[in-house]
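J.: Okay, sequence plus prediction incoming.
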Amino acid sequence: MRWIVLIAATGLLAGCSGGSGPDDSSSSGTSNTDSGSSSSGSAVEVQTVDLSYLPAPYSEADYDTGRRLFRRCGSCHTVAAEGGNRAGPNLHGIFGSTAGTVDGFDYSMTLENADFVWTPEQLDGWLANPREFLPGNRMSFVGLREEEDRRNVIAYLMHETGYSAAD
C-alpha cells in the first residue's frame, strides 16, 4: 500500500515540477491546427490562435508555447468551465475573480485571506515565484523564471479560461 501512495505522490510532484501532465486545453477559438513532423520524426501539433483581442503584451504572446508550458500545471489544474478541481483549483474564470474563492476547493488560510483580484499582472507575480508572492500558500510549484514563459502561459490562460476585456 505504501508503494501505491509513493508512486502517486511521485507522479503528482513530477507534474508540478516540470513533467508533462495531461493537456486539458479545450481550445475553444482555435483557428488552425496543423500537424507536422519534428526532426525526430514524431508528430508535433501546432495551434495558431488569434490573440489580438488580448491587451499588450499578451496579444503578442506565443499561444502554442503557453499551451505546452501549461502542461506542467495540468496535473493540478484544469481550465475548462466544467473541468473541476484537482490538487489545485479549476482556473476557468480566474481573471477578475477574488483569490481563494473557487467553489469546492480547500485553500490554505493564507490564500483564503488574500485580498486581491486575479489580473494578468497579479498572475505574473504569482507564476514568477508563488512562495514569495504569497508566503504561506500551499502551492508546490517553484515558478517560471523567464518573463516570456510567464507571458505565454498567461496569454494561453486568458484565451482558454474565458477572459474578456471587462475582467
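T.: Thanks, I have the structure now.
J.: Every contact and neighbour count from this point should use C-alpha atoms.
T.: Noted.
J.: Would you map the strands across the protein?
T.: 32-37, 43-48 (DSSP state E).
J.: Can you tell me which of those is packed in deepest?
T.: Using mean count of other CA atoms under 10 Å, the stretch among these with the largest mean neighbour count is strand 43-48, at a mean of 14.
J.: ok so, going back, out of the strands of the chain, which comes closest to residue 16?
T.: Set against residue 16 and scored by CA to CA, the strands of the chain come closest in strand 43-48, at 22.7 Å.
J.: and the closest one, what other elements does it pack with?
T.: Where contact means 3 or more CA pairs under 8 Å, 6 or more residues apart in numbering; DSSP states H and E, strand 43-48 is packed against strand 32-37, helix 63-70.
J.: hmm, try it at 6 Å
T.: Under the contact criterion of 3 or more CA pairs under 6 Å, 6 or more residues apart in numbering; DSSP states H and E, strand 43-48 touches strand 32-37.
J.: now the strand it packs on against strand 43-48, angle please.
T.: Inter-element angle recorded for strand 32-37 and strand 43-48: 150 degrees (by axes from the mean of the first three to the mean of the last three CA atoms, to 10 degrees).
J.: Using CSV, lay out the strands of the chain together with distance to residue 141.
T.: What follows is the strands of the chain, written out as CSV (distance: least, CA to CA, whole Å):
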stretch, distance to residue 141
strand 32-37, 30
strand 43-48, 26
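J.: Those: which one's closest to residue 6?
T.: If you check each of the strands of the chain against residue 6 by CA to CA, strand 43-48 wins as the nearest, at 32.4 Å.
J.: which residues touch that closest one?
T.: 31, 32, 33, 34, 35, 36, 37, 64 (CA atoms under 6 Å, 6 or more residues apart in numbering).
J.: ok, structure two:
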Amino acid sequence: MLKWVVAAGCLLAMPAVASAQDAEAGKKLWNKCAPCHAIGPGAKNKVGPELNGLLGRPAASVEGFAYSDALKKSGITWDDEKLHKWLENPKALVPGTKMLFPGVKDETQRDDIIAYIESFKADGSN
C-alpha cells in the first residue's frame, strides 16, 4: 500500500501539461499572424520576418529583415518558453520591439500557434 501512496504522490508532484498542442487548430489561428508573417514553402519577409524553422534560431537572424535594436540585442534563442512569452506580450518580453501585435492571451491558443509554427522546417517544408 505504501508503494501506491508514494507512486500517487510522485504523479501528483509531476508538472502537468495544460493541453496538447494542436497544429491543425494553430493553422486556423495563424490568421492572427498572417497579415505580417509568412510561413511555409516560398515564405518571404513581409511587415515581419518569415518564420520557417523558427525554434532553435536566434532572434533577429532572418537575412534581409530590418529588426529593432531591442530584438537584435535581446540574446533570445527561440524555444517554446520564449515563444510563449512573445506571443503573450511581445513588448513585455522585449521592450522596444517594433512588433505592434498586442498578444494572444489564451494559453491554449498560444500552444496551438506554436505547434503550427514548429511544424515547418527552415526550408518551409513540414
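T.: Perfect, thanks for sending it. As the structure is a computational prediction, the values presented were derived from the model and not from experiment.
J.: And the strands of structure 1: which comes nearest residue 71 of structure 1?
T.: Ranking these by proximity to residue 71 of structure 1 (CA to CA) places strand 43-48 first, at 13.8 Å.
J.: Map residue 90 of structure 1 onto structure 2.
T.: If you follow residue 90 of structure 1 across to structure 2 using TM-score structural alignment, you land on residue 50.
J.: Could you report the neighbour count for the nearest residue to that match once chain neighbours are set aside?
T.: Of all residues not flanking residue 50 of structure 2 in the chain, residue 38 sits nearest, at 4.8 Å (CA to CA, 6 or more residues apart in numbering). Neighbour count for residue 38 of structure 2, taken as other CA atoms under 10 Å: 21.
J.: again with residue 23 of structure 2
T.: 19.
J.: Also the one 5 residues further on?
T.: By other CA under 10 Å, 12 other residues sit near residue 28 of structure 2.
J.: any idea how far residue 110 of structure 1 is from the counterpart of it in structure 1?
T.: Under the alignment by TM-score structural alignment, residue 28 of structure 2 pairs with residue 68 in structure 1. Using CA to CA, to the nearest Å, we find residue 68 of structure 1 at a distance of 29 Å from residue 110 of structure 1.
J.: now do residue 93 of structure 1
T.: Taking CA to CA, one finds residue 93 of structure 1 at 21 Å from residue 110 of structure 1.
J.: Who has more neighbours out of those two?
T.: Between residue 93 of structure 1 and residue 110, counting by other CA under 10 Å, residue 93 is the more crowded of the two (20 against 14).
J.: need the contact list for the most centrally placed residue in structure 2.
T.: Centroid-nearest residue in structure 2, with CA atoms, centre = their mean: residue 83, separated by 3.4 Å. By CA under 6 Å, 6+ apart, no residues touch residue 83 of structure 2.
J.: What of the one 5 residues further on?
T.: Residues in contact with residue 88 of structure 2 (CA under 6 Å, 6+ apart) are 103, 104, 105.
J.: how close does the aligned partner of it in structure 1 sit to residue 4 of structure 1?
T.: Under the alignment (TM-score structural alignment), residue 88 of structure 2 pairs with residue 128 in structure 1. Using CA to CA, we find residue 128 of structure 1 at a distance of 32 Å from residue 4 of structure 1.
J.: Please apply the same query to residue 34 of structure 1.
T.: For residue 34 of structure 1, the distance to residue 4 of structure 1 - CA to CA - is 39 Å.
J.: now do residue 158 of structure 1
T.: From residue 158 of structure 1 to residue 4 of structure 1 the distance is 36 Å (CA to CA).
J.: Mind checking which of those two has more residues around it?
T.: A direct count of neighbours by other CA under 10 Å for residue 158 of structure 1 and residue 4 places residue 158 higher, at 23 against 9.
J.: residue contacts, the more buried one?
T.: No residues are in contact with residue 158 of structure 1 under the rule CA under 6 Å, 6+ apart.
J.: Translate it into the numbering of structure 2.
T.: Aligned partner of residue 158 of structure 1 by TM-score structural alignment: residue 118.
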